[in-house]
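# Sharing a sequence plus its predicted fold:
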Amino acid sequence: MKRSDFFYDLPPSLIAQHPLAQRSDSRLLCLDGSSGAIEHSYFHSLLNYLRPNDLLVFNNTRVIPARLWGQKETGGRLEILIERLTGIDTALAHIRSSKSPKPGSRILLSAEQGAEPGPFSLEVIDRVGALFALRTPEGQPLSEVLQVIGHMPLPPYIERSDEAFDQDRYQTVYAEREGAVAAPTAGLHFSDTLLQALEQQGIRRSFVTLHVAAGTFQPVRAEQIEDHHMHAEYLEVDAEVCEAVAQTRERGGRVIAVGTTAVRALETASAETGLPQPYCGDTDIFIYPGYDFKAVDALVTNFHLPESTLLMLVSAFAGREAIMAAYSEAIEQSYRFFSYGDAMFITAAKHAAVKEEMRS
């Protein structure tokens, strides 16, 4: 399939720049992947679309304050976005500057953009493709530096600086394991109150960990989407999740992934046997139309960028035509898009129908 098959025209005014006052007040577009039928609702009414034997699978990664400002020893200003932590005192990062820093050079860090450097610094130890390997001096934990002067890494389509409220709102209420540099945004709609209501209704939950990397915003440049090289992200699926999925199948319930990261986690863990198996390591799974889903029956997700790998994933799940029609409807109804925007609840299309769509 072509990249252009996943293009849609989005008015900039529909890109959410701030979260709503209450997490679960977001709108919810419900799409039946088999029929293409659409319903409009609100996220606090998600219970109306769930059943007592269903299992919700969440991603419990926690976003680190991964954006840093600083300057080279020669004075040139730069911006750092951590891609992933690789050790206690090391990381791979993107660096934006007029001239790339060289291995062996030192970066003097600032608390704010344009501010004078403070006591913290980083050494450039290597160049790894488009990324830079960085290290703190004398083994100082990098996480400590980030907690003091790091900024929340808001996506590029949020055209403002991070503010104090982003430290809470660009984080799920169940975030636990630090390591992501972008939020698993479908989970941002869940409040503690809604989670309690789900539990009272017998909706079970499990957690995977997938540390979302900055590569999630990497555009697809290949015209044939099969030629796209997917970035890698760290993933853990434990035995407890695998057992919960198996029990859900036995009860006749549905496995519902909260976010595309949970989909990628479960499908990676199911790749070898068709059922989730414990998994620990990197995943670079790329899901696009024609993929045969093994673990996931329904999906809670936000709206995704045109021509993005995430839009291709949901198109594989519900069918490209159904997804593009739903997005057109969402635009017409002035839904809010992307990280701080509204959500969708999607049930899977019959895979045979999706494959027939590809052939036609």
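Right, received. Where do you want to start? Numbering: from 1, shown residues only.
# For the rest of this, base every contact and every neighbour count on C-alpha atoms.
Will do.
# residues contacting the residue lying farthest from the centre of the chain?
Largest separation from the mean C-alpha position in the chain: residue 74, at 36.3 Å (C-alpha atoms, centre = their mean). Neighbour list for residue 74: empty [criterion: C-alpha atoms under 8 Å, 6 or more residues apart in numbering].
# next one: the one 10 residues further on
Each residue near residue 84 by C-alpha under 8 Å, 6+ apart is listed here: 91-93, 179-181, 213.
# Could you dump the residues you listed into JSON lines and include secondary structure, distance to residue 227 and neighbour count?
Shown next, in JSON lines, are these (DSSP: H, G, I helix; E, B strand; the rest coil; distance: C-alpha to C-alpha, whole Å; neighbours: other C-alpha atoms under 10 Å):
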{"residue": "91", "secondary structure": "strand", "distance to residue 227": "28", "neighbour count": "18"}
{"residue": "92", "secondary structure": "strand", "distance to residue 227": "25", "neighbour count": "23"}
{"residue": "93", "secondary structure": "strand", "distance to residue 227": "25", "neighbour count": "22"}
{"residue": "179", "secondary structure": "strand", "distance to residue 227": "28", "neighbour count": "24"}
{"residue": "180", "secondary structure": "strand", "distance to residue 227": "26", "neighbour count": "27"}
{"residue": "181", "secondary structure": "coil", "distance to residue 227": "26", "neighbour count": "28"}
{"residue": "213", "secondary structure": "coil", "distance to residue 227": "20", "neighbour count": "22"}
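# ok, structure two:
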Amino acid sequence: MRTSNFEFDYPLDLLAKYPTKERDESRLMIIHRHNNKIEHKYFKDLHFYFEEGDTLILNNTKVFPARLFGNKEKTEAKIEVFLLRELDSSDRIWDVLVDPARKVRVGNKLNFGSGLTGEVIDNTTSRGRILQIHFNGTHEKLIKKIKELGKTPLPKYIKRLPEKIDEIRYQTIYAKIEGSVAAPTAGLHFSKHLLKKLEIKGINLVEITLHLGLSSFFPVEVEDISKHKMDSEKCFIKKDVCSIINNTIQQKKRICAVGTSSMRAIESSVSSNKNLNPFSGWTNKFIFPPYNFSIANTMITNFHMPKSTLLMMIAAFSGYDLIMKAYKIAIEEKYRFHSYGDSMLIL
């Protein structure tokens, strides 16, 4: 299997720039792996496909307002800084992306306003820099100030500035633990009403945490998939969650990974007897065909970009031929793609 196998064309007007009016009114494609049948529903119909004792695994990470806009000292050139992760809290060192990268060099100083400044102290990738942030206050006050000035980190392909609606809708309703610079988009479709329907039906809703970076959203640039390297992302799975999931396995009920991040998290901590272990650490798990999944037997996911690691994972889960057929149908039926787009349930 090569990266070029995951290339496809789609009309750019199918790229969703805004969410649907209501979260659960997005469309939902149902893919039945046992007979290759495909249905067209709405996300609010999800509860019809699960029964008492089934388990849904939700990623409760919360998106950090990671996009800052500043000006270069002296030239006043406008620079966008995307905060990826804090490397050293005492010295306030951050791993960042900058745009336009050609204008930002080591030694450049940036002013973000309200007493927040930064100095570029090293290069990483073509757009990557190491930034030391300067602010007169405690670390807690610094983070508060970044949140005040920062904007919702919408993916670049949406090609618009963040708006007020994004502060709410580019976040799941069960987001709790801050640390992501990208939303776990499969979870964006859940409404409070739908979650309540699932609970009333006796379906387990358990939460894990995987803080998303940007590597999952970058296209794979090597033709040999096995040579692609994922960035590490922080992951937490609690003991009580493992107990519920492992009991569901024993009962031979449905276990649904809500999103590729949930799937990557649980597949990063599998025991020798195919049960889930508690986990606290980093994972750079890259799942691509062929792959034998150990925990989840169903999956919810959005429609992803060509040549992405996300598409490769769901091809491993559903089967390459079936998923490419589903994408062809999705384009014909005008499903909306990517973060604010529609979704599929793979059974």
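Now that the structure is in, tell me what you want to look at. Please read all numbers here as calculations on a predicted model, not as lab measurements.
# returning to that earlier point: which of the contacts of residue 84 of the first structure map to contacts in the second structure?
Checking these against the second structure (both residues aligned by TM-score structural alignment, their matches' C-alpha atoms under 8 Å), the contacts still present are 91-93.
# Where do the strands of the stretch 251-360 of the first structure begin and end?
All strands of the stretch 251-360 of the first structure, identified by DSSP state E, counting those that start in this stretch, fall at 255-258, 279-283, 298-302, 343-347.
# For residue 147 of the first structure, which of those strands is the nearest?
strand 279-283 (25.3 Å; C-alpha to C-alpha).
# picking up where we left off before, quick one: closest of the strands of the stretch 251-360 of the first structure to residue 98 of the first structure.
Short answer: strand 279-283, nearest of these by C-alpha to C-alpha, at 32.0 Å.
# Could you list the residues in contact with that closest one?
Against strand 279-283 of the first structure from outside (C-alpha under 8 Å, 6+ apart): 232-238, 265, 268-269.
# Mean deviation, that strand versus the second structure?
After superposition onto the second structure, strand 279-283 of the first structure sits on average 1.2 Å from its aligned residues (mean C-alpha distance after the TM-score superposition for the first structure).
# can you pull out the helices in the stretch 151-300 of the second structure?
For the stretch 151-300 of the second structure, the helices defined by DSSP state H, counting those that start in this stretch cover 164-169, 192-200, 239-250, 260-267.
# Next, format the ones you listed as TSV and append mean neighbour count and distance to residue 299 of the second structure.
Formatted as TSV, the helices of the stretch 151-300 of the second structure follow (neighbours: other C-alpha atoms under 10 Å; distance: least, C-alpha to C-alpha, whole Å):
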stretch	mean neighbour count	distance to residue 299 of the second structure
helix 164-169	14	22
helix 192-200	15	16
helix 239-250	17	14
helix 260-267	25	8
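# Tell me which of those sits nearest to residue 274 of the second structure.
Checking the helices of the stretch 151-300 of the second structure against residue 274 of the second structure by C-alpha to C-alpha gives helix 239-250 as the closest, at 9.0 Å.
# Let me know the angle separating the closest one from helix 260-267.
Here the directions of helix 239-250 of the second structure and helix 260-267 differ by 90 degrees (axes from the mean of the first three to the mean of the last three C-alpha atoms, to 10 degrees).
# Which neighbouring elements make contact with helix 239-250 of the second structure?
For helix 239-250 of the second structure, the elements it packs on are strand 55-59, strand 204-210, strand 255-258, judged by 3 or more C-alpha pairs under 8 Å, 6 or more residues apart in numbering; DSSP states H and E.
# Please work out which of those is packed deepest.
Mean neighbour count, computed with mean count of other C-alpha atoms under 10 Å, is highest for strand 55-59 among those, reaching a mean of 26.
# and the angle for it with helix 239-250?
Using the same axes, to 10 degrees, strand 55-59 of the second structure lies at 140 degrees relative to helix 239-250.
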